[in-house]
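Asker: sequence and predicted structure are below.
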Amino acid sequence: MRIFRKIHMTVTRITQILFYKIIYNNRIIFNSGFRSRGRFHFFLEKNAKVILGKNIFLNRDFSASIVESLIIGDNCIFGENVKIYDQNHIFKDKDKPIAQQGFNVKNVCIGRNCWIASNVTILKGVTIGDNVIIGANCLIYKDIPSNSIVTLNESLNIVKRG
């Protein structure tokens, strides 16, 4: 039974990669060693680009909604249900529907050798350094320096790794 599950995951991953290559052409770059478990989703606007480093692992239900750019360094792993957005709705005009006000956009960059645990959401403009661990259920709305561990407490807790 295990061999069938592995074959199924491999066929699913290859099918998804081919789908994204057909839909987005060269705007999503899958480097060598890319792996996934279950479905992953990329939603790219017209000029958006995604670069995935070598040896990236995406767990079930990863999704990225990108208007400009997402760059992920080599050897990063992502837990289930990770969400990444490089944009946020503009909501300055109370007399105009939010859906008609457009977006604020700023690139997202994730360094090398990072572990982003399950149910993490990463928002626009965030740069995550190298060798960072982000614990489950965190909302990442500001930059995280290299060699840090981020955990969810009452507030975002960033600790330098020793």
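Answerer: On my side now, so go ahead. Every value quoted in this text rests on a predicted model; they were computed, and no experiment measured them. Residues are numbered from 1 along each chain as shown.
Asker: all contacts plus neighbour counts: C-alpha atoms, from now on.
Answerer: Noted.
Asker: so what's Ile149 closest to, chain neighbours aside?
Answerer: With sequence-adjacent residues excluded and distances taken as C-alpha to C-alpha, 6 or more residues apart in numbering, Ile149 is closest to Ile133, at 4.7 Å.
Asker: presented hereafter is structure B, for comparison with structure A:
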Amino acid sequence: MTGTPRDPAADPAADPAAAVRAEVDADPRTMWQRMTAGELYHADDPAIAAAGLAARSACWRLGQTDPADEASYDAQLRDLLGTVGEDVIVWPGLRVDYGTNIHLADGVFLNVDATILDVCPVHIGKDTRIGPGVQLLTPLHPLTDHALRATGWEYGAPVTIGENCWFGGNVTVCPGVTVGDNVVVGAGSVVTRDLPDNVLAVGTPARVVRQL
């Protein structure tokens, strides 16, 4: 899978918004379930909007907590995120869309000011280290249908990062990207496509420069 997933609104139709609404009305799933599955959804759905507000509030409270109060900080982090393993360290400044779709394995380290937008699941593998200002992004908007985008329809694609990776500062990982194990990504890189195991990748877009 690449970081540029298929636009689910790209197929021609006389009235795409009406077609999407008809599809949604016939779908027994909630808008949240459509969102996490990577299908078109509307972010102003009441349940989604409430979850987003709760997550922003939780991030604000976490940011006001003294990191030296480790018990309170850890408890709030575990309440905010979907899964938090053992020996996870998250430094201040974390920002998320919802939090519940973020899964951190044992030994993950997130440096300051991490942004994880989790309309779809984000998985970070064991012992991975994430530098300051890194952005892990799952949201997408219709690319070719401007009217559908203007009326607020969105979708997403998951981000998966393997074990024992190291991301330098200000790395951006785009929607739909899977990064293998033991991968190093240079500071400031923008990862738009999958990266295999055991490589060093740098640049915008990030390209593999050598094996590790």
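Answerer: Arrived safely, thanks for sending. What you see is a predicted model, and the numbers here were worked out from it, not measured in a lab.
Asker: how alike are these chains, TM-score-wise?
Answerer: Taking TM-score structural alignment, normalised by the length of structure 1 as the basis, the two superposed chains have a TM-score of 0.79; 148 aligned residues with a C-alpha RMSD of 2.4 Å.
Asker: can you report how many residues lie near the residue mapped onto the residue nearest to Ile149 of structure 1 from structure 2?
Answerer: Per TM-score structural alignment, the equivalent position to Ile133 of structure 1 in structure 2 is Val184. The number of residues packed near Val184 of structure 2 is 25, by other C-alpha atoms under 10 Å.
Asker: surely Val184 of structure 2 meets Cys165?
Answerer: Yes. Counting by C-alpha atoms under 8 Å, Val184 of structure 2 touches Cys165, with 5.7 Å between them.
Asker: list the buried residues in stretch 167-185 of structure 2.
Answerer: Residues of stretch 167-185 of structure 2 classed as buried: 167-185 (neighbour count, 16 or more other C-alpha atoms under 10 Å).
Asker: how long is it end to end?
Answerer: Its first and final residues considered, stretch 167-185 of structure 2 spans 5 Å by C-alpha to C-alpha, to the nearest Å.
Asker: spatially central residue in structure 1, please.
Answerer: Computing the C-alpha centroid of structure 1 and ranking residues by C-alpha atoms, centre = their mean puts Ile84 first, at 4.3 Å.
Asker: what residues are up against Thr100 of structure 2?
Answerer: Thr100 of structure 2 makes contact with 80-83, 118, according to C-alpha atoms under 8 Å, 6 or more residues apart in numbering.
Asker: confirm that it sits in a helix.
Answerer: No. Using DSSP: H, G, I helix; E, B strand; the rest coil, the secondary structure at Thr100 of structure 2 is coil, not a helix.
Asker: for structure 2, longest helix please?
Answerer: helix 46-63 (DSSP state H).
Asker: where in structure 1 does that helix fall?
Answerer: So helix 46-63 of structure 2 is aligned with nothing, judged by TM-score structural alignment.
Asker: other residues contacting that helix?
Answerer: Identification of contacts with helix 46-63 of structure 2 by C-alpha under 8 Å, 6+ apart yields 31-32, 43, 73, 76-77, 80, 92-99.
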